[in-house]
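A.B. asks: Next input, structure requested:
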Amino acid sequence: MKTSTILTHVTFLVAAASVAHAQDSNATATIIAAATADSIDLTILNIFDTAIAEIEDVYDTAPITTRNVGRIGRRATPDNIVDVHAHFVPAWYKAIYPNVGGSEVPDWTMAAQLAFMAGQGISRALFSFSTPGPNVYPGNKILTVALARLMNEQAAAYCRAYPGTFNFYAQVPFPYTTEAIREAEYAITKLGAIGIWVQSNTEGIYLGDATLKSFFQAFNNFSQRPILYVHPAVPVLRINNVLVDANPTTYIDGKIEFYFETARTIMDLTLTQTIHNFTNINYVIPHVGGAYPSTVDRILKSYPTIYDSSFAIYDTRFWWDSAGPTYAHQVSGLLGMGVPKSQLLYGTDFPYAPLAPQAGSLAAVKASPLFTADEKTAIFSGNVRTLFGSIISW
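C.D. replies: Predicted coordinates:
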């Protein structure tokens, strides 16, 4: 088995130091032992055997010398694009959550991912699982905690197998804050996660909710620069203790509601002053802010005491990715807010945003008259280096 060889030779940068994951001649034993130490029983998940087989297979078959695979083949210009919004979709995850936002979850393979990156000129991708993250079993704490750990072990396996090509945002089992803090610490210090992925809402609880305050307090004080990736989720209402899709229209959530979800959760983070009170946390916001730029004055003019301070935070500790067809017109809303171009990042949302529209989205950034050539290069790679610094080994 190649597992021990890979685990012996591959290390990753965490807070400017190389931290090796616990090593074992068998990856399954190592993963189970770490989970058991945190009182997590992974075997209660009905997909455990399938998932662990995928993790073992990653270690067994990936080329240990692979580096910057996205540079292979025909590349778009500029070269060495960093995609900050990409998603893993192992088959076992699709099996337990086959539809999201009104659409079927796409098929995904590592081979397809690498081919996509080569064709787009992407040298590195920052990955996460997508919505709903570990919240496949609403109200079930034990399963949610176990699934978050298994997802993080899977993500770490991909990144170790392809060093220099992938990094990952970790999952945490919201709304269970004690367990979320523990999982964030484990994922960052042991697995090499570069930040934490959260949804706009979890079971109807938005990010500024008081029940999540302890997580923000703890995360704010992490030794590694705390970076929170905020991904839109399906809006829900709790009716008779049952979660119901709250989309009032006939249009699928992924087309429209996800953008409003982003606006809702930024509003909540702002009006609860979560972003003001925890001053170390940086936020990565997809789809250039969704609907938020169009609503920001309507929201904040009613709260004049935090109006200026909120904009100062959006301009410095918020980072806005381009995922989707957002650079034809939508990005102008961010610029109209006064967001500096230095806060803009490039993202694809692959494979949830399929291959067909990717060329147009990439071309729109390259052809935009709103940015100089140097500013476009910064969007593609320079700004993300500023955000992550030594967290990522460039």
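
A.B. asks: all contacts plus neighbour counts: C-alpha atoms, from now on.
C.D. replies: OK.

A.B. asks: Surely Phe219 touches Ile181?
C.D. replies: Yes: using CA atoms under 8 Å, Phe219 is in contact with Ile181, at 7.3 Å.

A.B. asks: if you count what's nearby, which of those two comes out ahead?
C.D. replies: Shown here are Phe219 and Ile181; by other CA atoms under 10 Å, Phe219 has more neighbours (23 against 20).

A.B. asks: How much space separates the closest residue in space to that one that isn't next to it in sequence from Tyr283?
C.D. replies: Nearest residue to Phe219 in three dimensions, chain neighbours excluded: Pro226, at 6.3 Å (CA to CA, 6 or more residues apart in numbering). Remark: distance between Pro226 and Tyr283 (CA to CA, to the nearest Å) = 9 Å.

A.B. asks: Sequence B follows; please return its structure for comparison with A:
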Amino acid sequence: MRIVAIEEHYATPELLEATGLDLSWLPDNPHDRLLDTADARLADMDAAGIDLQVLSAVGPATQDLPDSVAVPLARRLNSGLRDIIGAHPDRFAGFATLPTGNIDAAVTELEYGITELGLVGALVNGTAQGRFLDHPDCAPILETAARLDVPLYLHPGVPPQPVLGAYYAGLEPPLGRMLATAGYGWHYESSLHALRLVVSGVFDRYPGLRVVLGHLGEGIPFHLARIEDMLTPLAHDLERPVSSYFHDNFWVTTSGYFFDGPFELTRQVFGDDRILFSVDYPYSDNKRATTWLRQLDVDQDTREKLAHRNADDLLGLR
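C.D. replies: You can find the predicted model right below:
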């Protein structure tokens, strides 16, 4: 069975230096695995039975950097990603990095990444210098993704400083940091981001826009019935019920969420055609993820959809 994993991160020394990203506080520091896009990574993929990773620059990538750094760095990352893919075209594909602090440059980079470099979409890490993607300034990014017919992967980002101060202050630093991010906080930041896209009418303006959420939908499957009850009666300007946009414009991945109960709920809400396998490498373990995929209580046709067919269709992978 072919297995494609689509939320799989990498870094370059230049990116880590520019962002000052320090991962040493994590229990299993992924620093070296992020930097390896050849031998060790491929060996890890082989050991777990993963055929192809869709690579994305580790967050926050270039989004919080000044234009003078972010714009040229995004170009170097995307051009370098093309070279990584070119060295192993049967093992890697890639999402473009966008310098979203500069909308014109982000649009240029999205066009360049898709049309010139052959990348399969773009990954955005949370808010862009305090703006959600439903902000009017960000409309050209959404329009371009819809026109190019490529998805945007809406990945979590570190909460803005006012949110960190209000919600996560007063805790021991490693614990508070984890609570603010992978432990809880950024999943709900991402679900809020997705809901803002819906209720602001983004998908009425760009009905072909496709968005991917990680972590089994960032909590949306659990809350969607309540969301429908509470928001749709007030969303007078929308063309359709709130829940219908999640069924039509969103896909979700398994990244970091290898749990049978949440998976079954996600199946009920989104359906088998909208779920894509992901690991969240190197933050999650390849072998744990593929072992879970192989033991899922689903028929083989469904397992093939999850493992590769849905990703093949969404991203044009063959």
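
A.B. asks: just to revisit the earlier point, what about the residue nearest to Phe219 of the first structure, distance to Val19 of the first structure?
C.D. replies: 18 Å.

A.B. asks: what does Leu243 of the first structure give?
C.D. replies: For Leu243 of the first structure relative to Val19 of the first structure (CA to CA), the value is 41 Å.

A.B. asks: And Asp245 of the first structure, by the same measure?
C.D. replies: Distance from Asp245 of the first structure to Val19 of the first structure, by CA to CA: 42 Å.

A.B. asks: Which one's more surrounded, those two?
C.D. replies: Set Asp245 of the first structure next to Val19 and count neighbours by other CA under 10 Å: Val19 wins out with 17 against 14.

A.B. asks: Which position in the second structure pairs with the more buried one?
C.D. replies: The criterion is TM-score structural alignment: under it, Val19 of the first structure has no aligned partner in the second structure.

A.B. asks: contacting residues for Val19 of the first structure?
C.D. replies: Thr11, Phe12, Leu13, Thr189, Lys190, Gly192 (CA atoms under 8 Å, 6 or more residues apart in numbering).

A.B. asks: State the three-state secondary structure for Pro282 of the second structure.
C.D. replies: Counting by DSSP: H, G, I helix; E, B strand; the rest coil, the backbone at Pro282 of the second structure sits in coil.

A.B. asks: so what's it up against?
C.D. replies: So Pro282 of the second structure contacts Glu8, His9, Pro30, Arg33, Leu34 (CA under 8 Å, 6+ apart).

A.B. asks: So what's the residue count around the second one?
C.D. replies: This points to His9 of the second structure. His9 of the second structure has 23 neighbouring residues, counting by other CA under 10 Å.

A.B. asks: same question, Asp297 of the first structure
C.D. replies: For Asp297 of the first structure, using other CA under 10 Å, the count is 13.

A.B. asks: so what's the equivalent of it over in the second structure up against?
C.D. replies: Counting by TM-score structural alignment, Asp297 of the first structure corresponds to Ala225 in the second structure. By CA under 8 Å, 6+ apart, the contact list for Ala225 of the second structure reads Ser243.

A.B. asks: Confirm Ala225 of the second structure sits in a helix?
C.D. replies: Yes: under three-state DSSP, Ala225 of the second structure sits within a helix.

A.B. asks: Against Thr232 of the second structure, how distant is it?
C.D. replies: Ala225 of the second structure is 11 Å from Thr232 of the second structure, by CA to CA.

A.B. asks: coming back round to it: between the contacts of Pro282 of the second structure, which is closest to Ala169 of the second structure?
C.D. replies: Pro30 (25.3 Å; CA to CA).

A.B. asks: wait, that closest one sits on Asp280?
C.D. replies: No: applying CA under 8 Å as the test, Pro30 of the second structure and Asp280 come out as separate, 11.3 Å apart.

A.B. asks: who's more crowded, these two?
C.D. replies: Asp280 (22 against 16).

A.B. asks: which residue lines up with the more buried one in the first structure?
C.D. replies: So, by TM-score structural alignment, Asp280 of the second structure is matched to Asp349.

A.B. asks: Over to Val71 of the second structure?
C.D. replies: Counting by TM-score structural alignment, Val71 of the second structure lines up with Val145 in the first structure.

A.B. asks: Name the nearest residue to its match, sequence neighbours excluded.
C.D. replies: Among residues not flanking Val145 of the first structure along the chain, Pro173 sits closest, at 5.3 Å (CA to CA, 6+ apart).

A.B. asks: what about the aligned residue in the second structure for that neighbour, how many neighbours?
C.D. replies: Alignment note (TM-score structural alignment): Pro173 of the first structure maps to Pro99 of the second structure. Pro99 of the second structure: 30 surrounding residues under other CA under 10 Å.

A.B. asks: just Asp313 of the second structure next, same as before
C.D. replies: Asp313 of the second structure - counted by other CA under 10 Å - has 12 other residues nearby.

A.B. asks: Does it fall in a helix, a strand, or a coil region?
C.D. replies: Going by three-state DSSP: Asp313 of the second structure is helix.
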